[in-house]
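>>> Prediction below, plus the sequence it came from.
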Amino acid sequence: MSKVKPFKLGFVDFATKDVGKLRNYYTEIMGYKFVEQDNEGKVYLSNGLDHHNIVISPCENNGVQSYGYQLDGQMSLEDVQKQLKAQGIDSSIKRDAKPGLSEFLELTDPAGNLLQLYLKMDEAAIGFGSSGILPFKLGHVAFHAENYAKTIDFYQEVLGFHFTDMIGPNLANFLTCNADHHVINIVKSNQTKLHHIAFQLKDASHHITSADYLVKNGYPILWGPSRHTAGHN
């Protein structure tokens, strides 16, 4: 029997009070390219391959609105929904509800994060950026999670993630759905919120030039470039 299996973190949808400011950061500093803006004011940005990797949504509060994961294609969304239902997990299939995605399955993890699972995404057809940091891809997200143990079980038992590492006893748990050391980092907390988002760079020299670029554009480096223990990033 096939199992639900994401194979990559596809996009992050940020809610923000200031769409213009965040759009400028991701286009002018990070080097993502503008794809389109929908009738709700949501801005879609791409690193040049997928239709979008970053979504910026107008909202009264700042935070993460949703995370998108691409599935391996071994199951239809209808079959995924049936499997989730058998485990007592509610979900809904949405069609033509988001640019670049003809359909996706929406559900909530035990921490309260909104997840959107999809099989394929339109290509951006805008080419790669030529200025800015220009990250290779979204690397991972780390989030504080209430219902810490249940959330870890959900990603392992329901979505097929694998445990790879941890920091301290029950402080932070590292999970992956592909060959990367981790795609998500779940941090124990009494409130769910974003801890950090990581972008993969090409090599060590890209780290150095990125740090220089940030400082020159008024974004101070808080720590690094360096390594941390889990995953030796």
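Yep, it's here. Numbering: from 1, shown residues only.

>>> drop to CA atoms for contacts and neighbour counts, all remaining ones
Will do.

>>> following the longest strand along the chain, which helix or strand comes up?
Counting by DSSP state E, the longest strand found in the chain is strand 6-16. Following strand 6-16 in sequence order, the next helix or strand is helix 19-24 (DSSP states H and E).

>>> Following element in sequence after that following helix, please.
The helix or strand immediately downstream of helix 19-24 is strand 33-37, counting by DSSP H and E.

>>> quick one: buried residues of the helix or strand hosting Ala198?
Secondary structure assignment for Ala198, by DSSP H and E: strand 193-200. Within strand 193-200, the residues scored as buried using 16 or more other C-alpha atoms under 10 Å are 193-194.

>>> That strand versus strand 6-16: what angle between them?
120 degrees (axes from the mean of the first three to the mean of the last three C-alpha atoms, to 10 degrees).

>>> those strands in this protein, which residues are they?
Along the chain, the segments classed as strands by DSSP E run 6-16, 33-37, 43-46, 54-58, 63-71, 92-98, 101-108, 114-118, 137-145, 162-167, 172-176, 184-188, 193-200.

>>> what's the most buried one of the ones you listed?
strand 43-46 (a mean of 25; mean count of other C-alpha atoms under 10 Å).

>>> could the strands of the chain go into CSV alongside distance to Ile152?
Below are the strands of the chain laid out as CSV (distance: least, C-alpha to C-alpha, whole Å):
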stretch, distance to Ile152
strand 6-16, 15
strand 33-37, 34
strand 43-46, 29
strand 54-58, 25
strand 63-71, 16
strand 92-98, 22
strand 101-108, 13
strand 114-118, 15
strand 137-145, 9
strand 162-167, 9
strand 172-176, 8
strand 184-188, 7
strand 193-200, 15
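
>>> try it against this one:
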Amino acid sequence: MTLPHLSMRATVGVASLVLAVAGTRVAAATPGFPGDPHRWLLRFVRRLVADLRTGETTAGWIVFGVVAVTVSVCHFVGIRAELYHTIAWWDLLTHSLGGIGVAGLAYLTHRGREVPVGSVWWVVPSVFAIGSGFEVYEFLFKSFWYDLTLRTYAVDTVVDLAVNTSGATLVAATVSVVESAGVGDSDESVTDDERQIDPRDPDESVDT
């Protein structure tokens, strides 16, 4: 008996890995990309703490924080209650919310007033790369695809990535419109605490 990972369905896992690498390269070449992805988690924590201290973009953190918690709850409830098998759109729900949540938190973490308007679009290929990486994780460590045909598994993966990326695109488009509308705003609203964080490298603070 052929092991699932050695069957033709392995092409989906390999393709996902290739897409993850390609998405990372595209993201790195997109204007505004913050660089050093291995430091994003630390930047996220420091930016969140700094913003909570100053009250900056509190509403944004709440909105995308709620989205992130919601998608996590939906995912684990879906697994425990087997909703992924009984509700056809449950997978679409979690992947779309996942794309929105990741894109929103990535933007809030790396936003900066010195970054040109419109450069937020780097979140789209970034989320695509992260989503592709998640598909690789599922191929290696999950078993739901063992009983799927190659066609079904491939279609499921493509739909997941499309929905993830659509969620990120929605966030990028919304932020781009909002930032474009505020191009003429005065920079006097920038607080001293916010200036302590380099918008190009939020994990570096002058005074902590």
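Now that the structure is in, tell me what you want to look at. Here the structure is a predicted model, which is why all the values come from computation and not from measurement.

>>> Need the TM-score from the superposition.
The TM-score (TM-score structural alignment, normalised by the length of the second structure) is 0.28; 113 aligned residues with a C-alpha RMSD of 6.4 Å.

>>> Quick one: list the elements packing against the strand holding Ala198 of the first structure.
strand 63-71, strand 137-145 (3 or more C-alpha pairs under 8 Å, 6 or more residues apart in numbering; DSSP states H and E).

>>> Need the contact partners of that strand.
Residues outside strand 193-200 of the first structure that contact it (C-alpha atoms under 8 Å, 6 or more residues apart in numbering): 63-64, 135-145, 187.

>>> Out of these, which comes closest to Ile56 of the first structure?
Val64 (9.3 Å; C-alpha to C-alpha).

>>> Correct me if wrong: Tyr67 of the first structure contacts Lys8.
No. In this structure Tyr67 of the first structure lies outside contact range of Lys8 using C-alpha atoms under 8 Å: 11.0 Å.

>>> residues touching the closest residue to Ala154 of the second structure other than its chain neighbours, list them.
The shortest distance from Ala154 of the second structure to any non-neighbouring residue, by C-alpha to C-alpha, 6 or more residues apart in numbering, is to Val12 (6.0 Å). Taking C-alpha under 8 Å, 6+ apart as the contact definition, Val12 of the second structure lies against 150, 153-154, 157.

>>> buried residues in the helix or strand hosting Val12 of the second structure?
Taking DSSP H and E as the definition, Val12 of the second structure sits inside helix 10-29. Of all the residues in helix 10-29 of the second structure, those buried under the rule 16+ other C-alpha under 10 Å are 10, 12-13, 15-24, 26-28.

>>> Rebuild the helices and strands packed on strand 193-200 of the first structure as TSV, extending it with distance to Leu101 of the first structure.
Formatted as TSV, these follow (distance: least, C-alpha to C-alpha, whole Å):
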stretch	distance to Leu101 of the first structure
strand 63-71	11
strand 137-145	18
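
>>> From Arg47 of the second structure, how far off is the residue nearest to Thr54 of the second structure when sequence neighbours are not counted?
Excluding the flanking residues, the one nearest Thr54 of the second structure by C-alpha to C-alpha, 6+ apart is Asp193, at 6.8 Å. Here the criterion is C-alpha to C-alpha, to the nearest Å. By it, Asp193 of the second structure lies 11 Å from Arg47 of the second structure.

>>> Tell me which of those two has more neighbours.
When Asp193 of the second structure and Arg47 are compared for neighbours, Arg47 comes out ahead with 24 against 16, by other C-alpha atoms under 10 Å.

>>> so where's the longest helix in the first structure?
Of all the segments of type helix in the first structure, defined by DSSP state H, the longest one is helix 204-216.

>>> Could you measure from Asp165 of the first structure over to Lys193 of the first structure?
Distance from Asp165 of the first structure to Lys193 of the first structure, by C-alpha to C-alpha: 21 Å.

>>> now do Val12 of the first structure
13 Å.

>>> anything in contact with each of those two?
The contact sets of Val12 of the first structure and Lys193 overlap at Val64 (C-alpha under 8 Å, 6+ apart).

>>> Excluding chain neighbours, what is closest to Phe64 of the second structure?
Nearest non-adjacent residue to Phe64 of the second structure, counting by C-alpha to C-alpha, 6+ apart: Gly101, 5.4 Å away.
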